[in-house]
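Chemist: no sequence on this one, just coordinates:
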């Protein structure tokens, strides 16, 4: 048995988001991408199914053909323990670019330094310096 985080995008952003995330993390790569073709239920060229890794952890994503009344929520987030403050600040700046922070970088007592942001795709990231 294996459990994998699955990210559903609704605006044809899956491939852009996946490539953005892969560019930010070490030991990250796109493993496989399958696109919708002509006559299939999704927009031609959008992601039917993709697999990628971040820091060795596997993720899957799609561009959902049906439009749903929901999207990502901060109640489900990706938690990253950073190795150093420079890494934390780099990720916080990149992931939070142009977005309002849910919790700005600070010492909240449970961590040396912590920040929480929603990225431009709506995915929520908790960045921690243990």
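Modeler: The structure has been received and is ready for your questions. Everything numeric in this text was worked out from a predicted model, so none of it was measured. Numbers count the residues shown, from 1 in each chain.

Chemist: Every contact and neighbour count from this point should use C-alpha atoms.
Modeler: Noted.

Chemist: For the residue lying closest to residue 117 once chain neighbours are set aside, grab the count of nearby residues.
Modeler: Spatially, and ignoring its direct neighbours in sequence, residue 117 is nearest to residue 101 (4.6 Å; Cα to Cα, 6 or more residues apart in numbering). When neighbours are counted by other Cα atoms under 10 Å, residue 101 registers 18.

Chemist: Below is structure B, check it against A:
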């Protein structure tokens, strides 16, 4: 086995918008490559056939599915971020909550100094933690 990479499947042509958003929010992050569907398809021309991006060194892959599925993202798989400062967790939480849904509003739940769990505007689940 060479490596393990989380893979995100977007619908509705939102993959590029999402990865641009995530790499702008999280420092030391970058889009490494994007391959797009051409006129020959099978996806809509210009949408993401495959992209690779990294968030704080963790590499992810994603696509825009050209097939409409009956399923989407679920909170049972989430991206867990360990923050370094209260300002960082507050900023990330509030930005990610724009058109998002709080699963556990940011608070002290006893297992960390400050914690929040949310689904962002793209349906991706994030757990943000500020340890003691």
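Modeler: That came in fine, so what should we check first? Values in this document were obtained by computation on a predicted structure and should not be read as measured data.

Chemist: quick one on the thing from earlier: which ones are touching the residue nearest to residue 117 of structure 1?
Modeler: Contact analysis of residue 101 of structure 1 by Cα atoms under 8 Å, 6 or more residues apart in numbering lists 115, 116, 117, 118.

Chemist: Over to residue 68 of structure 2?
Modeler: By Cα under 8 Å, 6+ apart, the neighbours of residue 68 of structure 2 are residue 11.

Chemist: The same query, at a cut-off of 10 Å, please.
Modeler: By Cα atoms under 10 Å, 6 or more residues apart in numbering, the contact list for residue 68 of structure 2 reads 10, 11, 12.

Chemist: out of those residues, who has the most neighbours?
Modeler: residue 10 leads the contacts of residue 68 of structure 2 on contacts (other Cα under 10 Å) with 22 neighbours.

Chemist: how about residue 43 of structure 2, secondary structure?
Modeler: coil (DSSP: H, G, I helix; E, B strand; the rest coil).

Chemist: correct me, but it touches residue 67?
Modeler: Yes. Assessed by Cα atoms under 10 Å, residue 43 of structure 2 is found in contact with residue 67 at 8.1 Å.

Chemist: re the thing from before, between the contacts of residue 68 of structure 2, which is nearest residue 75 of structure 2?
Modeler: Set against residue 75 of structure 2, the nearest of these by Cα to Cα is residue 10 (14.9 Å).

Chemist: so residue 94 of structure 1 is in which element?
Modeler: Element membership for residue 94 of structure 1 (DSSP states H and E) is helix 85-95.

Chemist: same question, residue 49 of structure 1
Modeler: Take DSSP H and E as the rule and residue 49 of structure 1 turns out to sit in strand 47-54.

Chemist: I'd like the distance between the residue of structure 1 positioned farthest from its centre and residue 99 of structure 1.
Modeler: Using Cα atoms, centre = their mean, the residue of structure 1 lying farthest from its centre is residue 39. It sits 28.9 Å away. According to Cα to Cα, to the nearest Å, residue 39 of structure 1 and residue 99 of structure 1 sit 36 Å apart.

Chemist: what does residue 81 of structure 1 give?
Modeler: Taking Cα to Cα, one finds residue 81 of structure 1 at 21 Å from residue 99 of structure 1.

Chemist: residues touching residue 107 of structure 2, list them.
Modeler: 113, 114, 115, 116, 117, 129.

Chemist: can you check residue 71 of structure 1 too?
Modeler: By Cα under 10 Å, 6+ apart, the neighbours of residue 71 of structure 1 are 7, 8, 9, 10, 121, 122, 123.

Chemist: ok, back up a step: just the buried residues from the contacts of residue 107 of structure 2, in PyMOL please.
Modeler: The PyMOL command for the buried members of the contacts of residue 107 of structure 2 (criterion: 16 or more other Cα atoms under 10 Å) is given here:
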select buried, resi 114+115+116+117+129
